[in-house]
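Visitor: need a 3D model of the following:
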Amino acid sequence: MSRLTDLVTPGVGAPAPGVLRSELPGGLRVVTEAVAGVRSVSLGIWIGIGSRDESPAQAGAAHFLEHLLFKGTRLRSAASIAEAFDAVGGDLNAFTSKEHTCYYAQVLDTDLALAVDVLADVVTDALLDPADVELERGVVLDEIAMRDDDPEDLVGEMFDEALFSGHPLGRPVIGSEASVRGMARDTLHSFWRDHYRTPRMVVAATGNLTHSHVVGLVGAALGAACVRAGAGVASVPPRRPDPADLVERPRLVLRGEDTEQAHLMLGVPGVSRYDPRRPALAVLNSALGGGPSSRLFQQVRERRGLAYSVYSTYTTYADTGSVAVYAGCAPARLGEVASVVLEVLAEVAAGGISPAEVARAQGNLRGGLVLGLEDTPSRMNRLARAELDHGRQRTIAESLDQIAAVTPADVAALAKELLAAPLTTSVVGPYDDEAELPASLRSG
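Guide: Have a look, this model is predicted:
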């Protein structure tokens, strides 16, 4: 029997309309949101495990499994899995991040039972046939090669490796060519069985549904997995590791490639997702490089025409995060681009951003949040991440209020703390060694 739990957190307010949560025996959580006016359902089986949970010998295992589990189960072949969703016009896929893995589907509401059954089968009863391991090994290696052919992706991976040097967050989600080539079937099987357990799982569904119907389908499809976990086993709470101990020193990494552009990423450690200053960071990022009116876009592209693509970005994990700036430009312009970016960062670190910039960033974030939830997959992602990362659901109104509460002083204080730290820099471009890079980058 499932337990329907109250989503109200003391002092926070009422749960989002239509959102319900149940916890089944074995710690499996089911979170749903009924969405009026749609005829589809988005469903995801989430596991609170990602690439940061791998040992060095397992690097890339979570992503490798994402490919491999679709290759067949005891009941279904890879072809029959694909045919089942093609026959109903549904979408079936998966993704892996540094802290999560998700297997998801989007189908018509009438095909929800099919989606639950197939996804549960894939996640808990895959064969991991040795022949399929070898087949997918080649596919993953091709994916790594494709990443290496995309300098913007590559420079981001290099930045993470340098910023989080020696920490599991620094390893690429996809693994390395060496780790994937050396990945044994037993290593993958052990990672799967050790981590894909119901106390770590969340089933999230949004669309034209009823909570009780989803719980019934999930209980039937994943009942055996719940039994293996044991009756009365509780769900795993959100991860709360000690703050990551990152060494703050200038780092520069270069990969020489025969590219038409130079690709630059530079940045600093950020804050964790539990940090109360996270809304201020979102406002800071938006004003710094989040859109056409941002300082970086205006200074680098609009006023000087130095680059087509320039933006800032941030990540938040359970124990740390990052703030970074990306720019792609002609190699001859890298020095000027770097100088402008560093000047903007220094100005914001010293003086924060204006009240007008704060207001504009808040409006951008509010609009993006609400418009981003106009489809069921986005709502499904929000439900699952909230459950895994925070153990509770936040209303849209609560999120909007947090953004609205940010002041220019909040942003200035955070910018002064973060942006004054030593910079980590990664570059991909037609350079033989670091001596060919602009002095401003070489000096950190």
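
Visitor: contacts, neighbours, all on C-alpha from now
Guide: Noted.

Visitor: not counting sequence-adjacent ones, nearest residue to the residue nearest the centre of the chain?
Guide: The centroid of the chain falls nearest to Ser97 when counting by C-alpha atoms, centre = their mean (5.1 Å). In space, and not counting its chain neighbours, Ser97 is closest to Gly50: 5.6 Å by C-alpha to C-alpha, 6 or more residues apart in numbering.

Visitor: what's the answer for Ala439, then?
Guide: Going by C-alpha to C-alpha, 6+ apart, Ala439 has Gly335 as its nearest residue, at 7.9 Å.

Visitor: any buried residues in the strand or helix carrying the one you found, and which?
Guide: Assigned by DSSP states H and E, Gly335 belongs to helix 334-351. Applying a neighbour-count criterion of 16 or more other C-alpha atoms under 10 Å, one finds 334, 336-342, 344-346, 348-350 buried in helix 334-351.

Visitor: in those residues, find the pair that's most separated.
Guide: Farthest pair in these (C-alpha to C-alpha) is Leu334 and Ala350. Separation: 24.0 Å.

Visitor: where does Val203 sit: helix, strand or coil?
Guide: At Val203, secondary structure determined by DSSP: H, G, I helix; E, B strand; the rest coil is strand.

Visitor: chain center to stretch 369-386: distance?
Guide: 13 Å (C-alpha atoms, centre = their mean, to the nearest Å).

Visitor: quick one more, to check against the first:
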Amino acid sequence: MTSRSSVTTARPSSEGRAVARTQTLLKGRDGIGTVRRTTLPGGLRIVTETLPSVRSATFGIWAHVGSRDETPALNGATHYLEHLLFKGTAKRSALDISSAIDAVGGEMNAFTAKEYTCYYARVLDTDLPLAIDIVCDMLTGSLILQEDVDAERGVILEEIAMTEDDPGDVVHDLFAKTMFGDTPLGRPVLGTVDTIEALDRGRIARFYKKHYDPTHLVVAAAGNVDHATVVRQVRRAFEKAGALTRTDAVPVAPRDGHRTLRTAGRVEHLSRRTEQAHVVLGMPGLARTDERRWALGVLNTALGGGMSSRLFQEVREKRGLAYSVYSYTSGFADCGLFGVYAGCRPNQIHDVLGICREELDKVAHEGLTDEEITRAIGQLSGSTVLGLEDTGALMNRIGKSELCWGTQMSVDDMLARIAAVTPDDVKAVAADILGQRPSLAVIGPLKDKQAARLHESVS
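Guide: Alright, predicted model coming up:
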């Protein structure tokens, strides 16, 4: 059980100047699940969640930069940079970085999204100082050498090619393009072959300097960790790198904005010689700060979130028209998406689209049954808790929360918000979201007459 707390302490320097501010954001029972935040004078935020019962710890650094921060010419630069930070620093070569983590049985990785990037290492609690030193060194001391830029270009082009070979993945990028057009949110995180081939070391290095300032970073650690020790080790690593010289720096605020996504009836079809047709039918969703997101989560779970969901039952179980069918939501700082994905034989695409559209319209006008809502609340509550049962998931939760919301919510609070969703809440959000005219993205070998009929699905 956790409760909120706003206890704040500041440690003064010899000149009487505050050098750090520490807050207990969530107070756990007997110290378990306690979340603390320290903000260093250089604008670097450090959040930890203590779980003494485990023997592991996950350490990560979140950067307030994603593919939506790129210009058209820089498309793919954020992900390119993610690769390059593993290539070496003044202290370590790429082999030194990987072999040090391998030698203690740890794991290390990173991921780039539309609005943030994260680098992390999961190790035994006794090896946490090593993980902190390596990840901090990567983030503050990357060399970004010309030879590494050239070598990694080929790796990223292979990654793009690998992704292109998976139409079930590409169709989601195509759907983003359908909804957002030629904007940062509509472009692929990986970039394109043309933009990756055109990126040079100078532009990538400038991008790194601009977006990896400590004010743009959040350090997160979860597991058998001591907050004060983590702060001390992180501070030492950043100060050695000369990264905390701006003593009056203030952390960047979470993204905001009031973008209204208005798109309806758009259709994008990419002809590919695939065995299946891959489709995403969807419409604008909710921003991640929208209070209706809890009701939308329940709606999404009941509609396409599992084997008992409406779409799974109607499309797969009753008619056998698809192996994979599900719905999903994506929330950004100022807008969002709701989508339904299905993979089916090309000659059955219009049957699948017809059923999906019929179910969306039905729920938009009638809502869900009480039984569906109760089941969805239970499913969503259980998956929320089960998904947080390792230190990596805990690190993700507190790091992303600090970066994207600037606040922390306990698991108990999350469960309470889910449990508080009413049938009227679900019906209202269903009418708002599903009542919109959808757009459609399709990848597959459709004949001319089949392709021409796609507009019928969004009319």
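
Visitor: TM-score for these two?
Guide: Here the TM-score for the pair of chains, by TM-score structural alignment, normalised by the length of structure 1, is 0.95; 438 aligned residues with a C-alpha RMSD of 1.7 Å.

Visitor: show residues contacting the helix holding Gly335 of structure 1.
Guide: 262, 295-296, 299-300, 306-307, 327, 329, 412, 415-420, 437-441 (C-alpha atoms under 8 Å, 6 or more residues apart in numbering).

Visitor: that helix aligns to what range in structure 2?
Guide: Mapped onto structure 2 using TM-score structural alignment, helix 334-351 of structure 1 spans residues 349-366.

Visitor: again, but for stretch 172-190 of structure 1
Guide: By TM-score structural alignment, stretch 172-190 of structure 1 lines up with residues 188-206 in structure 2.

Visitor: mind listing what's buried in that stretch?
Guide: Pro188, Val189, Leu190, Gly191, Thr192, Thr195, Ile196, Leu199, Asp200, Arg201, Ile204, Ala205.

Visitor: would the second one count as being in a helix?
Guide: No - counting by three-state DSSP, Val189 of structure 2 is not found in a helix; it is coil.

Visitor: picking that back up, got the contact list for the residue opposite the residue nearest to Ser97 of structure 1 in structure 2 once aligned?
Guide: Counting by TM-score structural alignment, Gly50 of structure 1 lines up with Gly66 in structure 2. Gly66 of structure 2 sits next to Thr78, Thr112, Ala113, Lys114, Glu115, Tyr116, Thr117, Val189 when contact means C-alpha under 8 Å, 6+ apart.

Visitor: now swap in Ser327 of structure 2 and tell me
Guide: Taking C-alpha under 8 Å, 6+ apart, we find Ser327 of structure 2 in contact with Asn300, Thr301, Leu303, Gly304, Gly305, Phe338, Gly339, Val340, Tyr341.

Visitor: number of residues surrounding the fourth one?
Guide: The criterion is other C-alpha atoms under 10 Å. On that basis, Gly304 of structure 2 has 21 neighbouring residues.

Visitor: and what of the first one?
Guide: For Asn300 of structure 2, the number of neighbouring residues by other C-alpha under 10 Å comes to 24.

Visitor: swap in the third one?
Guide: As a burial measure, the neighbour count of Leu303 of structure 2 was computed by other C-alpha under 10 Å and equals 26.

Visitor: counterpart of it in structure 1?
Guide: The criterion is TM-score structural alignment: under it, Leu303 of structure 2 has Leu288 as its aligned partner in structure 1.

Visitor: mean per-residue distance, whichever strand or helix holds that match versus structure 2.
Guide: Element membership for Leu288 of structure 1 (DSSP H and E) is helix 278-289. Following the fit onto structure 2, the mean deviation recorded for helix 278-289 of structure 1 is 0.4 Å by mean C-alpha distance after the TM-score superposition for structure 1.

Visitor: where does stretch 324-334 of structure 2 end up in structure 1?
Guide: Counting by TM-score structural alignment, stretch 324-334 of structure 2 corresponds to 309-319 in structure 1.

Visitor: relative to Leu423 of structure 1, how far out is the aligned partner of Asp165 of structure 2 in structure 1?
Guide: Structural alignment (TM-score structural alignment) places Asp165 of structure 2 against Asp149 in structure 1. Note on Asp149 of structure 1: its distance to Leu423 of structure 1, by C-alpha to C-alpha, to the nearest Å, is 26 Å.

Visitor: which one of these two has more residues nearby?
Guide: The neighbour comparison of Asp149 of structure 1 against Leu423 (other C-alpha under 10 Å) goes to Leu423, with 22 against 13.

Visitor: mind checking the SS state of the equivalent of Glu49 of structure 2 over in structure 1?
Guide: Taking TM-score structural alignment, the alignment pairs Glu49 of structure 2 with Glu33 from structure 1. Three-state call for Glu33 of structure 1 (three-state DSSP): strand.

Visitor: isn't Glu33 of structure 1 right up against Ala205?
Guide: Yes - using C-alpha atoms under 8 Å, Glu33 of structure 1 is in contact with Ala205, at 6.5 Å.

Visitor: re earlier: of the contacts of Ser327 of structure 2, which pair is most distant in space?
Guide: Spatial extent of the contacts of Ser327 of structure 2 (C-alpha to C-alpha) is set by the pair Thr301 and Tyr341 at 13.8 Å.

Visitor: who has more neighbours out of the two?
Guide: Between Thr301 of structure 2 and Tyr341, Thr301 has the larger neighbour count (other C-alpha under 10 Å), namely 26 against 23.

Visitor: from what I can see the more buried one touches Arg310, true?
Guide: No - the pair Thr301 of structure 2 / Arg310 is not scored as a contact, 9.4 Å apart, by C-alpha under 8 Å.

Visitor: aligned counterpart of Arg278 of structure 1 in structure 2, please.
Guide: Under the alignment (TM-score structural alignment), Arg278 of structure 1 maps onto Arg293.

Visitor: wait, doesn't the match of Leu303 of structure 2 sit right on Val300?
Guide: No - using C-alpha under 8 Å, Leu288 of structure 1 is not in contact with Val300, being 11.7 Å away.

Visitor: dump the residue contacts of the match of Glu49 of structure 2.
Guide: Shown in contact with Glu33 of structure 1 (C-alpha under 8 Å, 6+ apart): Pro17, Gly18, Val19, Leu20, Ala205, Thr206, Gly207, Leu209, His211, Met380.
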